[in-house]
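Novice: Next comes the sequence, and after it the predicted model I'd like to discuss.
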Amino acid sequence: MPVLQSPPGADDRAPARSGSRRPHPYETGRPPRTDAFLVGREVERQLVVGAVDGADKRGQALLITGEPGIGKSSLLRAASQRARERGCCLLEATGVESEEGLAFAGLQLLLRPVIAAVRTLPPAQRKALATAFGLEEGPAPQPFLVGLAALNLLSEVAGTRPVVLVVDDVQWLDRPTAEALAFLARRLAGDPVVMVAGLRTGHDSSLLHAGLEAVELQGLDDVASRDLLGAVADHLDEVDREQVLRLASGNPLALVELPASWRSDRTAATRPGSSLGDAVPAPAPLSARLERAFAARLPELAPATRDALLVAAVDAEDELAEVLGAASVFTGAPVHAAVLEPAVRARLLTFDHARVRFRHPLVRSAILQSESASRRRAACAALAEVLGDQPWRRTWYRAQATTGPDEAVADELETAHAENLRRGSVTAAISALERSAQLTGSSARRGHRLLLAAELGFGLGEADLVTRLLGEAEAHALGELDRARLEWLRELPDDTDLRSARRITELVDLARRAATVDVDLALDLLVAAALRCHWGWPTSGVRDRVVTAVAGLAGTETDPRHVAALAVAQPLLQGRRVGNLLSRAGSSGQTDPEALALHGMAAFAVGDQPLAADLLRRAGAACRREGRLGLLTQVLALGSAVGMDLGDWRGAAAAADEAHRLAAETRQPTWRAGSTMTVARGHALRGEIAVARRLAAGLENDAGARGNVCAGASALLARGFALLDERRHAEAYAVLRRLFDHEDPCCHERERMPGIMFLAEAGVRAGRREDARSVVAELEDAARATPSPLLQVHLVYARAVLADDARAEPAYRSALEHDLARWPLVRARLELAYGSWLRRRRRPSDARVPLRSALETLEWIGASTWLDQARAELRATGDRTSSRDGVRREPAWQDRLTAQELQIARLAGEGLSNREIGERLFMSHRTVGAHLRHVFPKLGITSRVQLAALVAPRR
């Protein structure tokens, strides 16, 4: 129903009142033309209407921002009207401030008309949505699985007609709903679904960071302002009109509403305290003036109508029966719908047989601001009484009605926090714990509840929220265990120097004290300390303290955190021990994604890349099944680095690309930086030098700002690889050599391992063979202490290429006898170096065999730098099968696709359906189909059979 119309049975017009105020057009039965609020908004209206018109061709999401009254709601109404005219499935919802803490309330309201389609969803998604809405019992669903379920639900509905989502006041949506909508907005392009949302300027929302096309509304220009004012207030004389134009400052709602309260007595209209505000310098904000303009109509209403309006303003739902029931409790007498009709005539709201809607959010604000705190609390208490079948909402409103400490309500809220977690709403659980703490009398219990809330915020990656909650908790009488928990939680927002030995020592000492009563907390503290060791790479003595503390936790050897902490803190010295623990763990039957991820991290740290790849692949599949995008981000970032080491550069690039996108979506900047490390190396190795250097500079900034030695080491690797690609061998050697200088601030014993092979090559070409040998000799000592496959295979290469001519051939033969099946790049570069050596020894026939093998592998990997070398070497042997100079070669099929297209193509080639691919990559099956429609012509194929042949593993 259009907001400016009254409902059936409530459209009587109030007679003009006597007095000095002239009648407003609405009161005389002469409303402005239906598009009056869109005067001056032709461009914006066309953008919104055009999005709806094109919904059947392309999904789209628009975010309209602006100050109160600027016209956001009018544009949203235009979208809704167009959707109805075109026969679209229209779904609408409006955020309400009083229910920000109610999990998925907005999403449930939005999807209510189409919820029957939930039966078409895969079982896991159907269960997630039903549990989130409280329709079924079950374990807590992952928030992003709820988002995926909503996406596929809308995709199914859109199979018969386009869907248009119109959401107003998104700043007041409960956060789980806002996050679900942001998830949807990022993934609508392939579905006939359009979202148009309105956000008030100055407020934050997940949708603001979702990459939506934004439309920021400014005030109307003078011509449009005069046109609008003329349409709604032709009763004003010239002087009054100029005064309204000045006060309205181009705000459409002000141009419509201020004249309704205007008095012809200009002195009265502009004196301090009048309903229009003060005609003095620095007037009140326009929104305050508008609130006063709406509030000025309230005293004329009967007390019963004002009571019902207050209850409706407190209630976030728009159900008429609920409002009337609560109003009856509030007044102590039955209240019927007729009591709202005077409010309709005063242009404050509309209603029909089922719904109550305020004409503008500022009306709700005006009502709440005009009432006393005690009456607002009484309205909340009345609403709680009628919500017997909705325990969480009842508890929330009971809490809103409570003023001082109330242990019973505080306990109810703590119980409600567990219910919210079960429904998958972490943010609602945090709100419940915060309010519970406010109503708790005991200082120790209040601090404990704040810490529980902070721990949930930690899991969300909300650094600002965690910092605030920890600051509040710290002021209370915390016990020793809670003090230790507080210090562990400080690790999320901590921006101190990662090399700080003092901070690592503090975490170790806290872990030792906590271990006597809470081993889980002790392990969490030690993992935090170990991660600091990895990023900041302090002295070996500091890292040893972490290892000693972990080893002292008896009975935890089978805990994945124990293994990961040892590996991350001392990857070389603990490599053998970690390998034994991983072997003993026997992860073949493990299905828990967190355990697989921790074991994968441990294998990565000690350099067992083949094992890490297998563990992280399984962890990623489990994360996708369970919708755990936060953990999946970390798994992909680690997996991309592993793929780069193993020569799967395209797979690594696709994983890093997805990790980078998900890190932004799940708010994990550290892991976004981790994926950037892989991306920088990849660009350098593919010869994309400018991009590699730009990313390396960003990593160096992070290294300097936070003492992130790991990022600094990755930047050196990227720079060294780029210089090698440019044949600047002496400079490349100088850069890479820094990684092996213990005095250099970027020396990192684990992160330098992927650079050994490149250092050896640069050393030979730069005439620094002897110095490179001294580095290798030092690494040989480390290799005897650890079975690290990454270290061992790089040394295999380095020994061969650094050997004297007299010993070179047996060195190459010995190196190629190693099992390098999982290390194709190492093997190909060995073959290339060996073939080049044979050619220089005037043995062209012998040289062709390893060179052809190297060429084939390097083409498969996409290693352009060494690929060109292999072709040149083959030509020099007299081989004419390689490409001729100057002939443009068609790029490998993988290089014709974007990272996301490559992911989809590989999965489709493996035989997965569009729906199965969509479930894995968190997109709808229609979006998958849209991507494949781009993939096929790019590859020059027409069937999945042909795609499967391309994707088939290389033999």
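Specialist: That came in fine, so what should we check first?

Novice: use CA for all of it now, contacts and neighbours both
Specialist: Noted.

Novice: Need the nearest residue in space to the spatially most central residue of the chain, chain neighbours excluded.
Specialist: When CA atoms, centre = their mean is applied to the chain, the residue found nearest the centroid is residue 665 (1.3 Å). Residue nearest to residue 665 in three dimensions, not counting chain neighbours: residue 210, with 7.5 Å by CA to CA, 6 or more residues apart in numbering.

Novice: quick one, what contacts that neighbour?
Specialist: Residues near residue 210 by CA atoms under 8 Å, 6 or more residues apart in numbering: 182, 183, 185, 186, 665.

Novice: For the second one, which non-adjacent residue is spatially closest?
Specialist: By the measure of CA to CA, 6+ apart, the closest residue to residue 183 outside its immediate chain neighbours is residue 147, 6.1 Å from it.

Novice: picking that back up, may I see the contacts of residue 210 arranged in a markdown table, with secondary structure as well?
Specialist: Formatted as a markdown table, these follow (DSSP: H, G, I helix; E, B strand; the rest coil):
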| residue | secondary structure |
| --- | --- |
| 182 | helix |
| 183 | helix |
| 185 | helix |
| 186 | coil |
| 665 | helix |
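
Novice: Which two among the residues you listed are spaced furthest apart?
Specialist: Maximum pairwise distance among the contacts of residue 210 (CA to CA): 11.6 Å, between 185 and 665.

Novice: And here is the other one:
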Amino acid sequence: MLIGRASELTVLGAELARIEAGHRLLHVNGPAGIGKTTLVRHFLSESLVASLTARAAEEESGLPYGLLAQLVADGTGPELLQNLLRQVEDRPLVLVIDDAQWADGESLRALAFALRRLGSARLLTVIVTRSGTRLPTTFEHFLRDAHTVRLELPGLRPAELRELADALGTGPITARMAERLHAHTGGNPTHARALLARYPTDVLDSAVPLPAPPGYPVPALTPVARTLVEAASVLGVTAPLSLVAELADLTDPLPALDEAVAAGLLQERRTVGALGVHFPDRLRWAAVYHSLRPAARTLLHERATRLAGTEADTLWHRMQAATRPDARLAADLAGYARRQATNGHWTTAADHLAHATHLTPAPSLPAGGAGPACLLKAELVEALLADGRVEDAAALSAELADCPDPAVAAYAAGAVAHVADRLPEAVNLLTDAYEECGARQGDSSEPCGSWRADSSRLSGWAGTRLALLHLLDGRLAEGLEWARRVRTDLTGLLAFGATRHAAPLGRAVLQIWTDDLANGRHVLGGLAARAAELPVPARIAALVMLGQADHRLGDWAGAQAHAEAAAALADESGHAWLAGWAHATAAVVAAGQGEQARAEAHLRTTGTSALARVHLAWAQACLSHAQGDHGAVVAALMPLEATGRPPEPGVVPWPDLLAEALVALGRHERARAVLDRVQEVAEARQRHSALAALARARGVLHAALGEQETAEEWFETGLRHAGKVAMPFETARLQLAFGAFLRRAGRRTAAADLIELARTGFEQLGARPFEERCTQELAACGLNRRQDALGLTPQEQAVTRLVATGLTNNQVARELTLSVKTVEYHLSHAYTKLGVTSRTALAALVARGLP
């Protein structure tokens, strides 16, 4: 059973394809159990080429020509090699030498001699060796040839270990379990399979160190050396020798260390003035650690708590020494977790909260009381979501459905529903949790003290989520009312759960949306450099806003990188409520660059919040606008217009797109209504980016109505607003629209100057569809400064390019403001010059870059 290995199979397939040009040599190397033989066997089973395989055995390494005898039935000694060569010469072949480190020297020397002389043979030789072993010197030199392709086989990735667990029927295991299994086994499929088959999967999700696979050997040692190694295992994979010796109560640990190193159980790590010890891998450490008797192991952990140098180490040893629930230890773990969360260390915080829940006693409670463990689990749900472990949070939330307190159960379920983008369900559950907490706090019959404090914290979490949910669903008044109840503000909400960096992140979001682009981008760049300190939702938000800032500022490569990183993180972490926002931002950038397939892939994402719906509609409109499909722009954006709520200027710039598309479809009064509804708010906010876009759309509208003086005034107003905010794309769009207007008014020289500026701007951005429109407009001006090598006039070039996109003559005439007869005239001349007689042939020429 082969799991993963797609890239390795690609390498093997590529080498096989090259044998038509001569002999190819590939060396596959990796540790025992990593899956080398499984990989090669799977490759051979999928190949249509004949193969010969020999596998060496350690016990036969002294048998002369034993390996060659597996490949050829007849002959002895050197005759075997001659018979093998005859087989190689007859047909394409894959020759596999597995476990070559155990092969006899005679066979390897003979093979090296022969294979060096098979330059033209259609042969792929695959040599498989185990890491850490040696081959005969002559064969080592042969494998070091510059033409040898080397394939080091790594362990399986965590996602592939989850696939392995499913295939074995021992799964499913969570992403966190898979990560723990990967850290323990290095992804070695043999060791992972042995652990999965022997132990229940919940072992992977506990605080107890994972065991070694069954039967993993521990070499025999003298009692003193074993005492040293056992003490080292209690301190972890790596520890200072002085600390190990103190725990083992050894005055002189060096002789014991010598023995442990010789046995392969420990390695020394020496620095100036210090000596440490290290287990070569976690499996050897686990084998020693789990060979300790429970009483001895517990005693060593108790002693280690007095020697530990950090709070984390002390807590770890206290946990391993605990044999029953311990309220004090649970409180210490929870306190440490909260401090880690404040510093942005969410994985550590969630892990320690999980440990605290296991160690919290279950006291007798009055009816309806939640108890400390239940409340800690609600807090753990919050930490898991912040750490991007949505799957684990959902499992814990399901467990909390049986919690005796309805507020805790509702909060946990509501928080999970929120991140899963089930927003109506989330609002109902979180509201229930908030109201239940409020009722409890006002009920004098309820026990006071810690429960009152915990209830207040729970209501705060629920209220904060409700504030953010309402805000991102476009219900600003409700969102701010919830924010007031939980004593936060808009900046705090827009931090997306960040604590340590809440103010900078929330402020940066508002700065981008209010045209303070440079300062907002600077803050976001600093936060991105410390992304590991942010909860996953805040990390996604920071990347999305970086993408939007870069897009507006003109760094479209940076915008694409940041937006796609945000989308990938949202998908991988399970934060579906932010995925639509992230994918839409990436789609907008791709659409502007003319990358239709890339944009459409991002637009396959869905979202239920207004944040997602508005951004996805805007992104779809941007793609349709880039394609010149005015009807599709209107179809994408009219649902937003139909809500009746004027959009906040500068957040999602869609009204100008809708108005321009409506104008193109002749719906002038509807376009005017769209613009009027936003204009007053934009002017009140003095949002220059929005005012520039609206002025462009108004210029287009008045031009279509034949009101040339008013149109020109609006275009000039737009350029003045664009000059007050650094947004190259918006400036170039204004220049193009203004230039097109001037061309239609007969002012061709002035038009060409503006359009040339726009084309330069689009070219620098990589906005290919818009650069193409500039080329068409310049051609229609008759003043295109970039000459056509095939002798087409500018007008002919403009017509041919539009015809090649599939437009009819009538549509081309409308686009270029020409008569249909003029279009037909230019098209017939272009056909003659280009030597084509059909629109299909013309489109093929344009597809190849001509004209």
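Specialist: Nice, thanks for sending it over. Here the structure is a predicted model, which means the values were calculated and not measured.

Novice: How alike are these chains, TM-score-wise?
Specialist: Superposed pair, TM-score by TM-score structural alignment, normalised by the length of structure 2: 0.56. Supporting alignment: 608 aligned residues with a CA RMSD of 6.0 Å.

Novice: Surely the residue nearest to residue 183 of structure 1 and residue 176 touch.
Specialist: No. The criterion here is CA atoms under 8 Å, and residue 147 of structure 1 misses it with residue 176 at 9.2 Å.

Novice: what about residue 43 of structure 1, how many neighbours?
Specialist: A count of neighbours around residue 43 of structure 1, defined by other CA atoms under 10 Å, yields 9.

Novice: Please identify the helix or strand for it.
Specialist: Assessed by DSSP states H and E, residue 43 of structure 1 sits inside helix 42-53.

Novice: buried ones in that helix?
Specialist: Residues of helix 42-53 of structure 1 classed as buried: 44, 45, 47, 48, 49, 51, 52, 53 (neighbour count, 16 or more other CA atoms under 10 Å).

Novice: now residue 403 of structure 1, nearest residue through space, not along the chain?
Specialist: Of all residues not flanking residue 403 of structure 1 in the chain, residue 439 sits nearest, at 8.0 Å (CA to CA, 6+ apart).

Novice: After alignment, which residue of structure 2 pairs with that neighbour?
Specialist: Using TM-score structural alignment as the criterion, the counterpart of residue 439 of structure 1 in structure 2 is residue 359.

Novice: list the contacts for that match?
Specialist: Contacts for residue 359 of structure 2 (CA under 8 Å, 6+ apart) come out as 324, 325, 326, 327, 329, 330.

Novice: Try it again at 6 Å.
Specialist: Residues counted as contacts of residue 359 of structure 2 (CA atoms under 6 Å, 6 or more residues apart in numbering) are 325, 326, 330.

Novice: do the same with residue 551 of structure 2
Specialist: Contacts of residue 551 of structure 2 by CA under 6 Å, 6+ apart are residue 559.

Novice: Check which helix or strand the aligned partner of residue 307 of structure 2 in structure 1 maps to.
Specialist: Counting by TM-score structural alignment, residue 307 of structure 2 corresponds to residue 389 in structure 1. Using DSSP H and E, residue 389 of structure 1 sits in no helix or strand.

Novice: ditto for the one 4 residues further on
Specialist: Assessed by DSSP H and E, residue 393 of structure 1 sits inside helix 391-400.

Novice: Mind jotting down where the helices sit in the stretch 401-550 of structure 2?
Specialist: Using DSSP state H, counting those that start in this stretch, the helices of the stretch 401-550 of structure 2 run over 406-419, 423-441, 450-472, 476-485, 490-493, 502-513, 517-529, 536-553.

Novice: Out of those, which is closest to residue 268 of structure 2?
Specialist: Residue 268 of structure 2 lies closest, by CA to CA, to one member of these: helix 517-529, at 35.1 Å.

Novice: helices or strands next to the closest one in the packing?
Specialist: Packing partners of helix 517-529 of structure 2 (3 or more CA pairs under 6 Å, 6 or more residues apart in numbering; DSSP states H and E): helix 502-513.

Novice: quick one: the helix it packs on to helix 517-529, angle?
Specialist: Angle of helix 502-513 of structure 2 versus helix 517-529, following axes from the mean of the first three to the mean of the last three CA atoms, to 10 degrees, is 140 degrees.

Novice: Show me what helix 502-513 of structure 2 is packed up against.
Specialist: Here helix 502-513 of structure 2 touches helix 490-493, helix 517-529, going by 3+ CA pairs under 6 Å, 6+ apart.

Novice: quick check: angle from the longest one to helix 536-553?
Specialist: For the pair helix 517-529 of structure 2 and helix 536-553, the angle between their directions (the same axes, to 10 degrees) equals 140 degrees.

Novice: List the buried residues in helix 517-529 of structure 2.
Specialist: Buried residues in helix 517-529 of structure 2, counted by 16+ other CA under 10 Å: 517, 518, 520, 521, 523, 524, 525, 527, 528.

Novice: Quick check: the fifth one vs residue 318 of structure 2, distance?
Specialist: According to CA to CA, to the nearest Å, residue 523 of structure 2 and residue 318 of structure 2 sit 41 Å apart.

Novice: just the first one next, same as before
Specialist: Going from residue 517 of structure 2 to residue 318 of structure 2 by CA to CA gives 50 Å.

Novice: try residue 815 of structure 2
Specialist: Distance of residue 815 of structure 2 to residue 318 of structure 2, given as CA to CA: 77 Å.

Novice: who has more neighbours, these two?
Specialist: Ranked by neighbour count (other CA under 10 Å), residue 815 of structure 2 and residue 318 place residue 318 first, with 19 against 16.

Novice: What does that one correspond to in structure 1?
Specialist: Applying TM-score structural alignment, one finds that residue 318 of structure 2 aligns to residue 398 in structure 1.
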